[in-house]
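>>> Provided below are the primary sequence and the corresponding predicted coordinates.
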Amino acid sequence: MLQPIDTDRVIRDGRVSGAYPEEIHEGVAWWVAACFVVVSRAGQMAVAHDDHLVTNGFHRRFCLGAINAEHWGCQVWTLGVANETQLLYAMRELGCVPGALLATADSGTRPTVTIRLYNAHGRPVAEDTGLARVREMIARDRVPLPVNEQAKGRITSCRDLLEGL
């Protein structure tokens, strides 16, 4: 694994979170997304982020990881900048699909990036509902790779879904 992380420290308490760039880096978003697609068996997923400069890179890598997860061909619906309420609404409107919300908080001199994962019912993914499995896959360097180009998913903007909210 290039640029390993302390998975027990970063992937816990219902989220993926760490100080950037010391504890977490953009590659982690790719790993988490690919593993989450496989663990949740997601054919589709909604993804949103805050408007923080650091989060933008994590969001891009997350979406790329989600569309490159083995043979799943996941359709990623990106909402762009949205909050949790908007993400949960979009997840329901898209047919009860899993989702992810990425955000960065400036705490002192180093930003803290957080990725929150949600199941298809809009509930946060917890230890016993997939987070432990995601952590284990990353810790054991078992991040799923794409089988071939035909197995690759797509990233589509669906910002218009949130108009009027």
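Cool, the structure landed.
>>> When you work out contacts or count neighbours from here on, use the C-alpha atoms and nothing else.
Fine.
>>> any chance you could map the strands in the protein?
When secondary structure is read from DSSP state E, the chain shows strands at 11-12, 15-19, 44-49, 75-81, 99-107, 110-118, 154-157.
>>> Make TSV out of those and add distance to L88.
Below are the strands of the chain laid out as TSV (distance: least, CA to CA, whole Å):
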stretch	distance to L88
strand 11-12	21
strand 15-19	16
strand 44-49	9
strand 75-81	11
strand 99-107	8
strand 110-118	9
strand 154-157	16
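>>> closest to P146 out of these?
Nearest of the strands of the chain to P146, taken as CA to CA: strand 154-157 at 12.8 Å.
>>> what's the closest one in contact with?
Residues lying outside strand 154-157 but in contact with it, judged by CA atoms under 8 Å, 6 or more residues apart in numbering, are C63, L64, I67, G73, C74, Q75, V76, W77, T78, L79, G80.
>>> got the buried residues for it?
By 16 or more other CA atoms under 10 Å, the buried positions in strand 154-157 come out as I155.
>>> Repeat that for stretch 1-15.
In stretch 1-15, counting by 16+ other CA under 10 Å, buried: I5, T7, V10, I11, G14, R15.
>>> Stretch 105-123 now?
Using 16+ other CA under 10 Å as the test for burial, stretch 105-123 gives P111, T112, V113, T114, I115, R116, L117, Y118, N119, A120, G122.
>>> and the comparison structure, right after this:
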Amino acid sequence: MLNPIDTDKVIRDGGATGRFPDEMHPAAAWWIAACFVVTLRSDQLVVAHDGQPATAKFFDLLCQGAINAQHYACQVLDLGVADEDELVIAMKEADRAPGMRVTTAGDQVTITLYDRAGVPLAERPSLYLIRRMIAEERIPLPVNTECKGSIQPYSEAAR
């Protein structure tokens, strides 16, 4: 990562939290999402955000990272602005797909990662593996263009 983050400090407690721009920057969202897809071996993901202007760049890069994760061709279902309860319901409707939600409060950015059961990701093995992949700069890029996923509005996927 060109601008590394302190993975042990930032990636914890079910996701990633840090002050922008000191501890967390938008490019970290790309890495976190790509590593999340690879760690959970997921080909579908539901994503949401809180609608705050500061969240937009993090959210965009999070979606891009998720569709560029090795050979998973992850379909990212964009729920848009949604709270945690709405995201968990959408995840269940999407055949128990994992999910991610980006929020900001002041200068704190939080990316919460949810497992297939709709609970924040556990430390072992998932968060530990994501933290190690990022710290060791193991980039989970697609192996070819056919392996790249796509982003679509959740409402279109639910039809």
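Nice, I can see it. What you see is a predicted model; the values in this text were computed from it and never measured.
>>> Can you pull the TM-score for these?
With the length set by TM-score structural alignment, normalised by the length of structure 2, the two chains reach a TM-score of 0.95; 158 aligned residues with a CA RMSD of 1.4 Å.
>>> quick revisit: and the buried residues of stretch 105-123 of structure 1 as JSON lines, adding distance to G153 of structure 1?
JSON lines is the format used below for the buried residues of stretch 105-123 of structure 1 (distance: CA to CA, whole Å):
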{"residue": "P111", "distance to G153 of structure 1": "31"}
{"residue": "T112", "distance to G153 of structure 1": "29"}
{"residue": "V113", "distance to G153 of structure 1": "25"}
{"residue": "T114", "distance to G153 of structure 1": "24"}
{"residue": "I115", "distance to G153 of structure 1": "21"}
{"residue": "R116", "distance to G153 of structure 1": "21"}
{"residue": "L117", "distance to G153 of structure 1": "19"}
{"residue": "Y118", "distance to G153 of structure 1": "19"}
{"residue": "N119", "distance to G153 of structure 1": "19"}
{"residue": "A120", "distance to G153 of structure 1": "18"}
{"residue": "G122", "distance to G153 of structure 1": "22"}
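>>> Could you work out the most separated pair of those residues?
Spatially, the most separated pair among the buried residues of stretch 105-123 of structure 1 is P111 and A120, at 29.2 Å (CA to CA).
>>> ok so, going back, closest to W30 of structure 1 out of the strands of structure 1?
strand 110-118 (11.2 Å).
>>> how about the helices of structure 2, start to end?
Using DSSP state H, the helices of structure 2 run over 7-10, 26-40, 56-67, 84-93, 128-135, 154-157.
>>> Include distance to N144 of structure 2 when you put those helices into a markdown table, please.
Converted to a markdown table, the helices of structure 2 look like this (distance: least, CA to CA, whole Å):
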| stretch | distance to N144 of structure 2 |
| --- | --- |
| helix 7-10 | 28 |
| helix 26-40 | 15 |
| helix 56-67 | 12 |
| helix 84-93 | 28 |
| helix 128-135 | 20 |
| helix 154-157 | 25 |
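>>> pretty sure V76 of structure 2 is touching S155, no?
No. Look at V76 of structure 2 against S155 with CA atoms under 8 Å: they stay out of range, at 12.0 Å.
>>> which one of the two has more residues nearby?
Comparing V76 of structure 2 with S155 by other CA atoms under 10 Å, the one with more neighbours is V76, at 24 against 12.
>>> can you pull the contacts of the more buried one?
Applying CA under 8 Å, 6+ apart, one finds that V76 of structure 2 lies in contact with Q44, L45, V46, V47, C63, A66, I67, G149, S150, I151, Q152.
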